[in-house]
Structures are given as structure tokens and as C-alpha cells.
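Student: Prediction below, plus the sequence it came from.
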Amino acid sequence: MLNKLKTMLNKSEHVNPFDWLKQKISNTNQKVVLFGSPGNLGDMLIVASTIQCLEQRGIDFSVGSERYYEANSGNDIYVIMGGGNYIPLYNSVRKMLDHIEKHAPNSEVVVLPSSSYGMEKHLQSLKLKITFFCRELETYKSVSSALSKSQVFLSHDAALYIDLQDRRFRAMRNMRKVLKGRAGDTLHAIREDREKTENFVVEERHNNIDISSLRTNRGSEVLSKHAIDIDSVFEDVNFMLMYLLPFEKIVSDRLHVCIGALLLGKKVDMYDNSYGKLSRVYRNSLKDRFDDLIELHL
């Protein structure tokens, strides 16, 4: 299956979702309404990068409130944060799409780079104009079977567009200066939830800390503004990156713990999660960029 997918697409066809969005609203003068997806500390890396990318391109946005549809100008485009929530295990993105269909039918919706499987029938049922960015080939194939291929794009996980030189990461950079490149020991950060890997047995000697769960679900619902409280988002990402800095190697089945560590130049033992998300993103985005730092365990 993987070989067939590779023949469908090549690396030159990755589309930057933020450049695409900038071009679209430049032509249509649409207003961006941004919805966060509830999640853990690692998901805040996606949110921070998304905010940066919108700001860098001069894309004004408002944060979707509980009664967003009452403020609809008739020219709104609803943008949903990327991630791994549009799968049968979770219901937050499905509920968000259902909510938009109910209160603002036929609206334009953009789903930023995400993983998805098993949601084809739901996508086909929606009376919405959806553009879907996929962060791996398998999701591209799944979503393309439900939507027109002109509405589906292969991209990279949004966290990979982040700029760590942003002034809001000053705390992390200051800690890096204090450490002066000193790093030691290994951090084991294996999940403790239903997505945890089947290929690593956590023992007491590992002192495992699932750091993504240390700060989780600032917004318990997609429509909660706390899911995109900008100051809190950058505070969370600083916390996570500073937590990773003193370690030489990270062992994890958390995609964004791995990505955060790679962005810091750490060695990473990457274990696949329960449904193959990490290995798929690795093949689509991480292999060429970070292959010398990653040891992948399937």
C-alpha cells in the first residue's frame, strides 16, 4: 500500500497550508475564524506554530466563540486546528464539523494538517465546503476517497513550521544558554492512555513521565476560548521545551514530544502509537529532515 501511495504523490506536492490560506483570503477577502482543538501539552506546539504562521503572513483571525455563527458576516471561513482528533477514538473535531453544519450550513471550512482514518462516511455526509490538509499519505488516501482531490492536500504537521526564534520563546532560549550545551541522561516520556505504544514496556527504573499530560485540556471543548489563549499557549510550549532541554535523548510515543525534542537537536527513540501515527508522520515529514537523530521503533 505504501508504494502505491508514493506513486500518487511526491515531495514536491506538499502544500504549505498557511501560504494556501493567505492566497485564498487575498482573493476573496474572507474573514478567518479559528477553532482550537482540546488536547495536551504537545498539542500546544501545533497551536503556537499556527498562531505564528498566521501572524507572519498578516492573516487576521478571530477565535471562535460558543455563538460564533451569530457573528457570521456571510464571508467567514472556519479554520480548525490540526492534530489527531478526527479519528474514531475521539469526537471533538467531528462534533465541531457537525456544529458548523447545523448552525452555518454550506460554510467553508479548512482543517489544518491532521491525521484521520475511518471518518470517510462522516465527511461525505457533511453539507460543508471542506478543504482538508493531511499530514501523512495514509490520511491523504482516506480523505481523498470522501472529498474531491481538489479539496485535499498533503502537507506537514503544523508544528514543523514553528519559529523558535520568536521572542515568546525567550525563556527557553535563556535556559539553553545557561545549560551551554550540557545534556545528559535519557527522558522516558511514554503515553499512559489508550494511544500508548505496544512495543515498549515501562518499568519503574525508567522513571517515566508522560510530560504531555502535565498540562492538558486547557479547553475541555473545541468551542472553549481557553484552547487558544495565546499567552497560555506560548507559556505551555516554553514549559515543554525547557523540560526537554537537560536531556540528551528522549524516548517517547508522543508525536509532539518527539518533534519538540528534534527541533532542539535531541536524539529521539520514537515508538509508534496504537494506530501508526508516528511512523506515518516520520515517513512523510521527519525522515529526510531529522533521520540522523531518530531511531524509529515500529
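Tutor: Nice, I can see it.

Student: all contacts plus neighbour counts: C-alpha atoms, from now on.
Tutor: OK.

Student: Please, where are all the strands along the stretch 151-298 of the chain?
Tutor: For the stretch 151-298 of the chain, the strands defined by DSSP state E, counting those that start in this stretch occupy 152-154, 186-189, 249-252, 267-271, 294-297.

Student: Second structure for comparison follows:
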Amino acid sequence: MDKLKNTLSVIDAVVPPGSKVVYLDIPLHLNVGDLLIYKGTEQFFKERKYQVLARRTDKTSMKWLSENRNLPKDVILLMHGGGNFGDLYGHHQRLREAVVERFPHHKIVYMPQTVHFKDQSKMLQSAQIIRQHKNLTIFCRDERSKKILEEHFCKDVRLCPDMAHALWNVFPKQSANHIQRETLWMIRKDIEETKVDGLPGMPGPEGYEDWEDICTEQDRSRTRVYLNFERVNRTLNTRLFNTPQKWSDYTDTLVNRVNSYFMAHDTVVTSRMHGHILCCLLGVKTKLLDNSYGKNSGYYASWTKDVPDCELITL
């Protein structure tokens, strides 16, 4: 895990410490995996002493583009990383395309991503837009993504672990007195749903959880408040609410609660990549299942196969 955190330094050659940056596409939703990427990215910024001139959530990033056409040339635009590069989550891909179209003379960096397109024609359409940019670097989390990106999207593609690894030695570590339960079954229930038929010991759907189950009604209520803040900011063409700061403070509390929940289990069996990465950060035993298109097995092979108490389960 020390090595994985240190490997994030590959970003330094592209975005040197002390750089002036804008951070776009911050996740304003309750996918805790995306929040771990977000927290790791902010930790990385802090350690590198970046000058963050603006932060915008995924709900107001597009609006920011239209309002800031005269950005100083030494500012680097950074796009939040994760697993939404492709056609499963169209809003985020359209934002990536818009950034390269509206800032053709700025350095742009897509933070570590996994790539997946179901529709080849949509991939080619997106690639036609993105590859026009002459100062774009794309970091990616696995060899398969790197191959797709180099062939179609960008000449400057670099392998990098997920940004959540910046949280190593920031989060607590599990000890024996944390453990209160045997196994947490954390299985995806969304569009990347995992087939788990035949897995020994697997409970029925009522016996496993996803991020939405771990989050509370209060979390959902608070998220709606912040979404309304962003709606007002867009509608009134204002920054009346500093949503990124309020969201950052609230999600610190949320992530700490999730950490405690994970550490209360002896083992976590999960098809969530960041369920797995979180276990690595906390020192919790983890058994990783693949998602619907091989993202998890690709990540495991590239980065976490040598982390103690980690296992990839193939069905």
C-alpha cells in the first residue's frame, strides 16, 4: 500500500506540486466509492500544495465552463477520476468532451479512470472530439483502458492507481477490538450489477448491501439539500451557496461512519471496486468479485494483487 500511494507521484510530471488548478466533476451523490476518490484527490492536492482556484460539483461544472472562457493560460483543468469514462454515464462523458472543446489551449488532465463503452459508435464519436486536444493527459487504472485510450482518444496516456490510495495512512487501521461481525456481503445492485449465482455461502438479495443500503435516510435528505443548493446556483447564475465546501464537510462525516462499519466486520466480500480499495486502506480482509465488464479483475491484476489479505474470486 505504501508503494501504491507513492505510485501516484506519476501525476507530478504532468501537474507539478504548487500548480494552479481547477477541479471539476466532484461527485454530488451517495456512491461512497466516488466519494473515496474525491477524498483521495483532495488529500493529494493538499500534499502537493496545489492552488485550487475553483471546485465544482458534477451538477455545476458544465455551467462553470460557459462562465470562464478567459481562464489564465497557466491554470490546469483537472477532471475527477473514477469508472465513468464511457457511455454508461453520459453526463460525465459530455462534460469531458465540453472541457476539451472550450479550452483548446489549456493543459487538461483526466484523473485515473477505467474505460468502458457498450456502443462502439459512441466510443468513436467521443474519441473524435477528445483526440483533437493537443495538451491532454489521461491517467487510467488498467492496461485494457490504456489500450483503448491510446488507440482512439489520446497520445499521452499513463497508468496510475486510483486516487483513493492517497488516503493510505490517513484512514485508521482495523484492530481486533473493532470486529463485531463475520462477513459483510457488499454486492452491486446498479447497472454494473454482478452475477453471484453459485458463490458458496452467498446469502439472498436481502442479505447483501450496496452503498445505498449503508447510507442513511439522513444522508439522502442532506444530499437533496445540497442538490437544491446547486439548482439555485445554476438558476440564479450565482454562487450563493458554497456547495463544494458544505458537501466536503458532510461527506467527511459520512466516510468516517462507513470506515467504522467496514472495520466492524472480519471480512468483506464485494463486487464494488472501492469496497475492495477501502478494505485495503483499513486493513480489512477482502474478497473481490468482478463487476459486469471486468473492471475489478483488471484493477486487481494491475495494482492490488499483492496487498495482504486480498483475494480475487472468479465464478
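Tutor: It's in. These figures come from a predicted structure and were not determined experimentally.

Student: CSV please, covering the strands of the stretch 151-298 of the first structure and showing mean neighbour count and distance to Lys95 of the first structure.
Tutor: Converted to CSV, those look like this (neighbours: other Cα atoms under 10 Å; distance: least, Cα to Cα, whole Å):
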stretch, mean neighbour count, distance to Lys95 of the first structure
strand 152-154, 24, 20
strand 186-189, 20, 30
strand 249-252, 24, 29
strand 267-271, 23, 30
strand 294-297, 16, 33
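
Student: Gly42 of the first structure versus the most centrally placed residue in the first structure, what's the distance?
Tutor: In the first structure, the C-alpha nearest the mean C-alpha coordinate belongs to Gly83, at 3.7 Å (Cα atoms, centre = their mean). Distance from Gly83 of the first structure to Gly42 of the first structure, counting by Cα to Cα, to the nearest Å: 10 Å.

Student: Next: Ser145 of the first structure.
Tutor: Ser145 of the first structure sits 29 Å away from Gly42 of the first structure, going by Cα to Cα.

Student: ok, now Ser220 of the first structure?
Tutor: As judged by Cα to Cα, Ser220 of the first structure and Gly42 of the first structure stand 15 Å apart.

Student: again, but for Ile80 of the first structure
Tutor: Distance from Ile80 of the first structure to Gly42 of the first structure, counting by Cα to Cα: 17 Å.

Student: neighbour count winner among these two?
Tutor: Neighbour count, other Cα atoms under 10 Å: between Ile80 of the first structure and Gly42, Gly42 has more, with 26 against 23.

Student: got the contact list for the spatially closest residue to that one that is not a sequence neighbour?
Tutor: Closest residue to Gly42 of the first structure apart from its sequence neighbours, by Cα to Cα, 6 or more residues apart in numbering: His256 at 4.9 Å. Counting by Cα atoms under 8 Å, 6 or more residues apart in numbering, His256 of the first structure makes contact with 42-43, 45, 159.

Student: longest strand of the first structure?
Tutor: strand 108-116 (DSSP state E).

Student: Now do that one: which elements does it pack against?
Tutor: Helices and strands touching strand 108-116 of the first structure, by 3 or more Cα pairs under 8 Å, 6 or more residues apart in numbering; DSSP states H and E, are strand 76-80, strand 83-86, strand 129-134, helix 137-144.

Student: Mind telling me what Leu296 of the first structure corresponds to in the second structure?
Tutor: For Leu296 of the first structure, the aligned residue in the second structure is Ile313 (criterion: TM-score structural alignment).

Student: which residues sit in contact with the residue lying closest to its match once chain neighbours are set aside?
Tutor: Nearest residue to Ile313 of the second structure, sequence neighbours excluded (Cα to Cα, 6+ apart): Leu289, at 5.3 Å. Taking Cα under 8 Å, 6+ apart as the criterion, Leu289 of the second structure is in contact with 194, 269-272, 296-297, 312-314.

Student: My guess is Leu282 of the second structure contacts Lys173. True?
Tutor: Yes. Because the distance of 4.6 Å satisfies Cα atoms under 8 Å, Leu282 of the second structure is recorded as touching Lys173.

Student: Same drill for these two, tell me which one is more crowded.
Tutor: Ranked by neighbour count (other Cα under 10 Å), Leu282 of the second structure and Lys173 place Leu282 first, with 22 against 17.

Student: Mind listing what's buried along stretch 274-282 of the second structure?
Tutor: For stretch 274-282 of the second structure, the neighbour count (16 or more other Cα atoms under 10 Å) marks 274-282 as buried.

Student: how big's the offset between it and the first structure?
Tutor: Taken over the aligned residues, the distance from stretch 274-282 of the second structure to the first structure averages 1.4 Å (mean Cα distance after the TM-score superposition for the first structure).

Student: Other residues contacting the helix or strand harbouring Lys5 of the second structure?
Tutor: Per DSSP states H and E, Lys5 of the second structure falls inside helix 2-7. With contact meaning Cα under 8 Å, 6+ apart, helix 2-7 of the second structure is reached by 160-161, 165-166, 168, 303.

Student: distance between it and the chain's centre?
Tutor: How far helix 2-7 of the second structure lies from its chain's middle: 17 Å, per Cα atoms, centre = their mean, to the nearest Å.

Student: got the angle for the following helix or strand past it vs strand 108-116?
Tutor: Sequence order places strand 20-26 as the next helix or strand after helix 2-7 of the second structure, per DSSP H and E. Angle, strand 20-26 of the second structure to strand 108-116, by axes from the mean of the first three to the mean of the last three Cα atoms, to 10 degrees: 30 degrees.

Student: Average offset of strand 20-26 of the second structure relative to the first structure?
Tutor: Counting by mean Cα distance after the TM-score superposition for the first structure, strand 20-26 of the second structure comes out at 1.7 Å.
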